[in-house]
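Q: Sequence and predicted structure are below.
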Amino acid sequence: MTEPLLIESHRDGALEIVTLNRPEVLNALDRPLIDALNTYFEGLVERDPVRVVILRGEGRAFCAGLDLKSPSNSLHTGVRAALDVQQRIARIVQRMRRCPQPVIALVQGAACGGGFSLALASDVRIAAPDARMNAAYINIGLSSCDIGCSYLLPRLIGASVAAELMLTARFLTAERAEKLGFTSETVAADKLLDTGLALADEMLAKNPMGLRLTKQGLAMNIDAPSLEAAMALEDRQQVLLTATADHREAIGAFLDKRPPAWRDS
């Protein structure tokens, strides 16, 4: 059997490229792929040597959403079984947000429903010109408040545009996504991976603990109850980092005009 999820190690293990590998169905999410994504992102919490993750889809689409033809995804086998399917998919998003590694999503073609949520849960999104993303959940008789969309989307693009997209399931094109700040940039499809790798290399040039705490701080402070609460977290992170060997190395490297040699300590 073809593996539903491909994992490639790069940059001496500091970078992993994770590829959804069901191109014949536009990388739609069936039970094996859902379970593989859950296992992978859950395991990242304990894998400090992996510092950045690139998430992509094989073939002409990022992810077309839930595989409605797969019997394992049926939502019509009773409340308990339907809740199990729902929560399995939802846990992917929770684990992507919880893992300490920044996740860069490379989006080409369709990113619909569950695929849209995978893009939402990533830290940075880069799109090809043919990217078409939407909150497709409502198109199958459900609510668009699904798999983290009602939480993440308004925080990324604002409540009004999020409501428009969620209430209509309109497609978000690459051009509009970049204008809204949903994606960082749009690049030719054949440059997508190279652009993601270049961004990952910039992240890998930073101190490992600072990278992890920056992701954590962004995730926590988006819901901070006040500026004072957000700055209190920032103050504690900065003081913690001043006690590290990597902070001292960074100061020395800056003064010596040389690249730092990180020890993650």
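A: Nice, I can see it. All values derive from a computational prediction rather than experimental measurement.

Q: Please count neighbours and contacts with C-alpha atoms only from this point.
A: OK.

Q: which strands and helices sit next to the strand or helix carrying residue 96?
A: Assigned by DSSP states H and E, residue 96 falls within helix 79-98. For helix 79-98, the packing partners by 3 or more C-alpha pairs under 8 Å, 6 or more residues apart in numbering; DSSP states H and E come out as helix 31-43, helix 114-121.

Q: Use this one as the comparison:
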Amino acid sequence: MSFVLQDRPVPEVAVVTLNRPERMNAMAYDVMVPLHDVLREIGQDNGVRAVVLTGNGHGFCSGADQESAGVPPGVAGVTRPTYALRAMEALEDVVLTLRRLHQPVIAAINGAAIGGGLCLALACDLRYAAPSAYFRAAGINNGLTASELGLSYLLPRAIGSTRAAELMLTGRDMSAEEAERAGLVSAVHDDVLTAAVEVGRRIASFSQPGVELTKKSLQAGIAASSVEAHLPSEGIGQLYLRLLTDNFEEASLARRQGRPPVFRDGRDA
């Protein structure tokens, strides 16, 4: 049985599904290592313009698997402290791979996103939720810290420091409706997967380097120390596409002709 499924409902959108529903798609290494490999493979497929990440069954991802976590890669013969380091690195690589993909990643959160599952959702570029979805920073409930896999970096930037602190320190659940109000998800949809795929199709209609540079710029903006420090990188991206493609001219012509633009991401010599 494959714990990670890949589908192409439309050629330009890849849907990656965590497929261990009996464990609510918990972060066992039997799930996370294949997920990492599938994401790396998709990242090298230039025909894929957007990625949707979702879960099978009632959970998106329930975080750490407390019963059958499996064995992380690369731990043969190591000591217990090194084992722990390798185990965390394997999970961190999944979060970093989501962030580094050329394509935007859209989380279709079909159910519980708990602990590390919330971190997976936050590592995606866009998030949509089913009405039954809920979110929990669960580390504090388990006698640990609520800070894991980038949560204390990403969550305050998604919903603000005050809301993030309240969720992380109380360990309470946030419903899909509250998540929408707080800005954790863009919208709540009864058929969240179909909605996410449609967003992916819309993204795929735009310039490929334009989308890739926008993703990079958003991430750089979150980490920037000031708007003054960030402005030059945005300007360079705009100039890059303005000078090297005729996308701007095509968009203007398409508006005048009342048709969708077709971006070729190039310019005649």
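A: That came through fine. This is a predicted model, so every value here is computed, not measured.

Q: Fetch the TM-score of the aligned pair.
A: Taking TM-score structural alignment, normalised by the length of structure 1 as the basis, the two superposed chains have a TM-score of 0.92; 259 aligned residues with a C-alpha RMSD of 1.7 Å.

Q: returning to what we had before: among the helices and strands packed on helix 79-98 of structure 1, show me which one is buried the most.
A: For the helices and strands packed on helix 79-98 of structure 1, average neighbour numbers computed from mean count of other C-alpha atoms under 10 Å are highest in helix 114-121, which has a mean of 26.

Q: once aligned to structure 2, how far is it on average?
A: By mean C-alpha distance after the TM-score superposition for structure 1, the fitted helix 114-121 of structure 1 averages 0.8 Å away from its aligned residues in structure 2.

Q: Could you provide the helices and strands packed on helix 79-98 of structure 1 in CSV, with additional columns for distance to residue 16 of structure 1?
A: Output for the helices and strands packed on helix 79-98 of structure 1, formatted as CSV (distance: least, C-alpha to C-alpha, whole Å):
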stretch, distance to residue 16 of structure 1
helix 31-43, 11
helix 114-121, 16
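
Q: Endpoints of stretch 178-191 of structure 2, how far apart?
A: The first residue of stretch 178-191 of structure 2 is 18 Å away from its last residue (C-alpha to C-alpha, to the nearest Å).

Q: Please read the previous query as pertaining to stretch 173-192 of structure 1.
A: First-to-last residue span, stretch 173-192 of structure 1, C-alpha to C-alpha: 16 Å.

Q: For residue 250 of structure 1, see how far away the residue located most distally from the centre of structure 1 is.
A: Most distant residue from the mean C-alpha position of structure 1: residue 256, 35.9 Å away (C-alpha atoms, centre = their mean). As judged by C-alpha to C-alpha, residue 256 of structure 1 and residue 250 of structure 1 stand 10 Å apart.

Q: Of all the helices and strands packed on helix 79-98 of structure 1, which one is nearest residue 264 of structure 1?
A: Residue 264 of structure 1 lies closest, by C-alpha to C-alpha, to one member of the helices and strands packed on helix 79-98 of structure 1: helix 31-43, at 19.2 Å.

Q: mean distance, that closest one to its aligned residues in structure 2?
A: Mean deviation for helix 31-43 of structure 1: 1.7 Å (mean C-alpha distance after the TM-score superposition for structure 1).

Q: Next, the contact list for the residue nearest the centre of structure 2, please.
A: Structure 2 has residue 124 as the residue nearest its centroid, 1.3 Å off, counting by C-alpha atoms, centre = their mean. Each residue near residue 124 of structure 2 by C-alpha atoms under 8 Å, 6 or more residues apart in numbering is listed here: 98, 99, 104, 105, 106, 107.

Q: same question, residue 17 of structure 1
A: Taking C-alpha under 8 Å, 6+ apart, we find residue 17 of structure 1 in contact with 6, 7, 8, 9, 10, 53, 54, 55, 56.

Q: can we see that at 10 Å?
A: 6-10, 52-56, 103-104, 193, 196-197 (C-alpha atoms under 10 Å, 6 or more residues apart in numbering).

Q: Check residue 53 of structure 2 too.
A: By C-alpha under 10 Å, 6+ apart, residue 53 of structure 2 lies in contact with 6, 14-18, 35, 39, 60, 98, 105-110, 120-121, 124, 127, 193, 196-197.

Q: next one: residue 18 of structure 2
A: Listed by C-alpha under 10 Å, 6+ apart, the contact set of residue 18 of structure 2 reads 2-6, 24-27, 31-32, 34-35, 53-57, 59-61.

Q: now swap in residue 196 of structure 2 and tell me
A: Counted by C-alpha under 10 Å, 6+ apart, residue 196 of structure 2 has contacts 13, 15, 50-54, 105-109, 126-129, 189, 202.

Q: Which ones among those map onto strands?
A: Using DSSP state E, the subset of those located in strands is 13, 15, 50-54, 105-109, 126-129.

Q: Neighbours of residue 2 of structure 2, how many?
A: The number of residues packed near residue 2 of structure 2 is 11, by other C-alpha atoms under 10 Å.

Q: now swap in residue 258 of structure 2 and tell me
A: Neighbourhood size, residue 258 of structure 2 [other C-alpha under 10 Å]: 8.

Q: Can you pick out the most distant pair from the contacts of residue 124 of structure 2?
A: Farthest-apart pair in those is 99 and 107; separation 12.4 Å (C-alpha to C-alpha).

Q: Looking at those two now, which is surrounded by more residues?
A: Per other C-alpha under 10 Å, whichever of residue 99 of structure 2 and residue 107 has more neighbours is residue 107, with 28 against 20.

Q: follow-up on the earlier one: looking at the helices and strands packed on helix 79-98 of structure 1, spot the one closest to residue 219 of structure 1.
A: Closest approach to residue 219 of structure 1 among those (C-alpha to C-alpha): helix 114-121, 10.7 Å.
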